[in-house]
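Undergrad: mind folding the following:
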Amino acid sequence: MTLSPAIFLDRDNTLTVDEGYSFEIAKFQWVRGAAAALKAFHDAGIPVFIVTNQGGIGRGFFSIEDMQNFHQHLQMMTQSIGGKIADIAYCPHHPLAVTEALKTPCRCRKPEPGLLFDLAEKWQLDLRRSVMVGDRSSDVEAGQRAGCHSYLFDAGDLHALAQHIITTHFQSGGR
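TA: Here you go, the predicted model:
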C-alpha cells in the first residue's frame, strides 16, 4: 500500500483569526492568504488536514457541538473558495479543564503528536513526506515529533508560504 503525503494545518491564527477560544461563526475570519492557500493545496492535489488544540472545551468555554458547528462552517467556506479539508482532528484537553477527564496530560494536545498519528493511520498518510504548519512552537514540535517537516507561521501571508511548501516539498517529489 502506498502512503500519501499531506499538509497539516493548525486552525487558530494559522487559518482563521483567533479572537480567544474561537467558536462563534459570526466572528469567522480568514487569516491573510488562508483561503488562497487552501485552494492552492487543493489544486496541487495535496490533502489538507486540520490539527487543533481546542482547550476551551475542557475549560467549559464552549461545547463540542459549538466547535463542530464552527468546523462545519470552516468546511463550507473552504469549499466555496475551491478548496477542501479532508478531515479535522482536535484535542479538547487543557491543564485547567473543569473536569478530570479533560485535564492533561494526554497524547493529543500539541506538542504531543497524537492527532497527526491518528490522522496518518486513518487516512494512510506518509508523515515523513508531509508538512505541518502552525503559529506556535507547540505546532512545530508536534509536527517534528511525528516526523513531518514543520513550519512556524509568523502571521504573514499563508498563501506565500503555501506556494513555497508546494514547490519545495510536493512538486519536487517530497523529501
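Undergrad: going by C-alpha atoms from here, please, whenever you check contacts or count neighbours.
TA: Fine.
Undergrad: not counting sequence-adjacent ones, nearest residue to S22?
TA: Using Cα to Cα, 6 or more residues apart in numbering and skipping the chain neighbours, the partner closest in space to S22 is D12 (7.5 Å).
Undergrad: do the same with R109
TA: Closest to R109 by Cα to Cα, 6+ apart is C91, at 5.4 Å.
Undergrad: just the element for S150, please.
TA: S150 belongs to strand 149-152 when assigned by DSSP states H and E.
Undergrad: does that strand pack against any helices or strands, and if so which?
TA: Where contact means 3 or more Cα pairs under 8 Å, 6 or more residues apart in numbering; DSSP states H and E, strand 149-152 is packed against strand 131-134, helix 137-146.
Undergrad: so which of those comes closest to K122?
TA: helix 137-146 (14.7 Å; Cα to Cα).
Undergrad: structure for this one too, so we can compare:
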Amino acid sequence: MNGKPAVFLDRDGVLNEDRGYVHRWEDFSFLPGAIDALRQLQQQGYLLVVITNQSAVARGLCSEADVLALHERMCAFLREQGIELAGIYYCPHHPQGSVSDYAIVCSCRKPEPGMILRAAREHGIDLSRSLLVGDKLSDLEAGRAAGIPSLYLVVLPGQEKDLTAFPGAEQVSSLEEVVERLSKPQNRMPGS
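TA: Model (predicted):
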C-alpha cells in the first residue's frame, strides 16, 4: 500500500491523565510532554489518529454529545499548538452497558480493530508503516489485529506487563519516550 504512515493513539493514559471516564474539558489534562511529542510525530510525517473506547456513554455516565464536545475542544486546543489530528475515532459501546442503544457487541470496541481499519480507509493510511501507542493490552490487540507492526504500551514504573503475546511490542513510560525511540536511526520511518 502506498498510503501515509500514522500514529494511532489511545486517549486516556496516553495523551491525557486517566481519571476515569473523562468527558468534560474541565477534567481533561494533557500528560507532561504529550503535546510536544505530538508535534514531533507530526513533523516526522505521521498522521495523528486518536482511537478511544468511551464506554461512559453506554454506562449512562455521559452522552455522545459530551464526548464530541470534549473532542472538539481538544482538537481546537491542539490546533492552537500547531498540531492537527487527522481524526478521533471513539467507541461508545459496552456489552454490559446500561443504555440499551449502546449495550452491544461491536467491531469498534478495542480489542477489536474496527476504529483503526475505518481510519485507514478514510485517510489512506498504510498500516504496515504505522504504529500504535496504548496503555492497555486491548490497545495492542487491536493494533495487532489491524496489522500494525510497531506497538507501544505506556506503563508506569513498577507496573510492567508481560508482552510475550506481542512479539516486538515495547513498553515505554510516555509518548515522549516513543518519540525518543523513533529518533534512533534504526527506528526511522521507512522512506525517510
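Undergrad: TM-score them against each other, please.
TA: Here the TM-score for the pair of chains, by TM-score structural alignment, normalised by the length of structure 1, is 0.91; 174 aligned residues with a Cα RMSD of 1.8 Å.
Undergrad: and after the strand holding S150 of structure 1, which helix or strand comes next?
TA: Next in line after strand 149-152 of structure 1, if elements are assigned by DSSP H and E, sits helix 158-165.
Undergrad: tell me the residues of structure 2 aligned with that following helix.
TA: Helix 158-165 of structure 1 corresponds to residues 175-182 in structure 2, going by TM-score structural alignment.
Undergrad: now do the buried residues in the matching stretch.
TA: 175-179 (16 or more other Cα atoms under 10 Å).
Undergrad: picking that back up, residue contacts, the residue nearest to S22 of structure 1?
TA: D12 of structure 1 is in contact with 18, 22, 52, counting by Cα atoms under 8 Å, 6 or more residues apart in numbering.
Undergrad: wait, what's in contact with the first one?
TA: Contacts were defined as Cα under 8 Å, 6+ apart; by that measure D18 of structure 1 touches D12.
Undergrad: if I look at it, how far off is S130 of structure 1?
TA: 25 Å (Cα to Cα, to the nearest Å).
Undergrad: what residues of stretch 42-58 of structure 2 count as buried?
TA: Those would be 42, 44, 46-58, for stretch 42-58 of structure 2 by 16+ other Cα under 10 Å.
Undergrad: narrow the contacts of D12 of structure 1 to those in strands?
TA: The strands, defined by DSSP state E, take in T52 from the contacts of D12 of structure 1.
Undergrad: what span of structure 1 is the lengthiest helix in structure 2 aligned with?
TA: Longest helix of structure 2, by residue count under DSSP state H: helix 64-80. Across structure 1, the stretch matching helix 64-80 of structure 2 (TM-score structural alignment) is residues 64-80.
Undergrad: check the mean deviation of that stretch from structure 2.
TA: Superposed on structure 2, stretch 64-80 of structure 1 shows a mean distance to its aligned partners of 1.1 Å (mean Cα distance after the TM-score superposition for structure 1).
Undergrad: residues in contact with that stretch?
TA: Taking Cα under 8 Å, 6+ apart as the rule, stretch 64-80 of structure 1 contacts 23-25, 35, 38-39, 57, 84-85, 88.
Undergrad: could you work out the most separated pair of these?
TA: For these, the farthest-apart pair by Cα to Cα is K39 and I57; their separation is 29.4 Å.
Undergrad: V154 of structure 2: neighbour count?
TA: V154 of structure 2 has 24 neighbours, counted by other Cα atoms under 10 Å.
Undergrad: what residue in structure 2 is paired with E100 of structure 1?
TA: For E100 of structure 1, the residue aligned by TM-score structural alignment is S100.
Undergrad: quick check: that match vs V57 of structure 2, distance?
TA: 11 Å.
Undergrad: swap in E26 of structure 2?
TA: E26 of structure 2 is 18 Å from V57 of structure 2, by Cα to Cα.
Undergrad: what sits against V57 of structure 2?
TA: 63-64, 92-93, 99, 102.
Undergrad: at 6 Å instead, please
TA: 63, 92 (Cα atoms under 6 Å, 6 or more residues apart in numbering).
Undergrad: help me confirm that it is found in a strand?
TA: No. Secondary structure of V57 of structure 2 (DSSP: H, G, I helix; E, B strand; the rest coil): coil, not part of a strand.
Undergrad: return the distance of it relative to A103 of structure 2.
TA: In terms of Cα to Cα, V57 of structure 2 sits 9 Å off from A103 of structure 2.
Undergrad: equivalent analysis for R73 of structure 2, please.
TA: Counting by Cα to Cα - R73 of structure 2 and A103 of structure 2 are separated by 27 Å.
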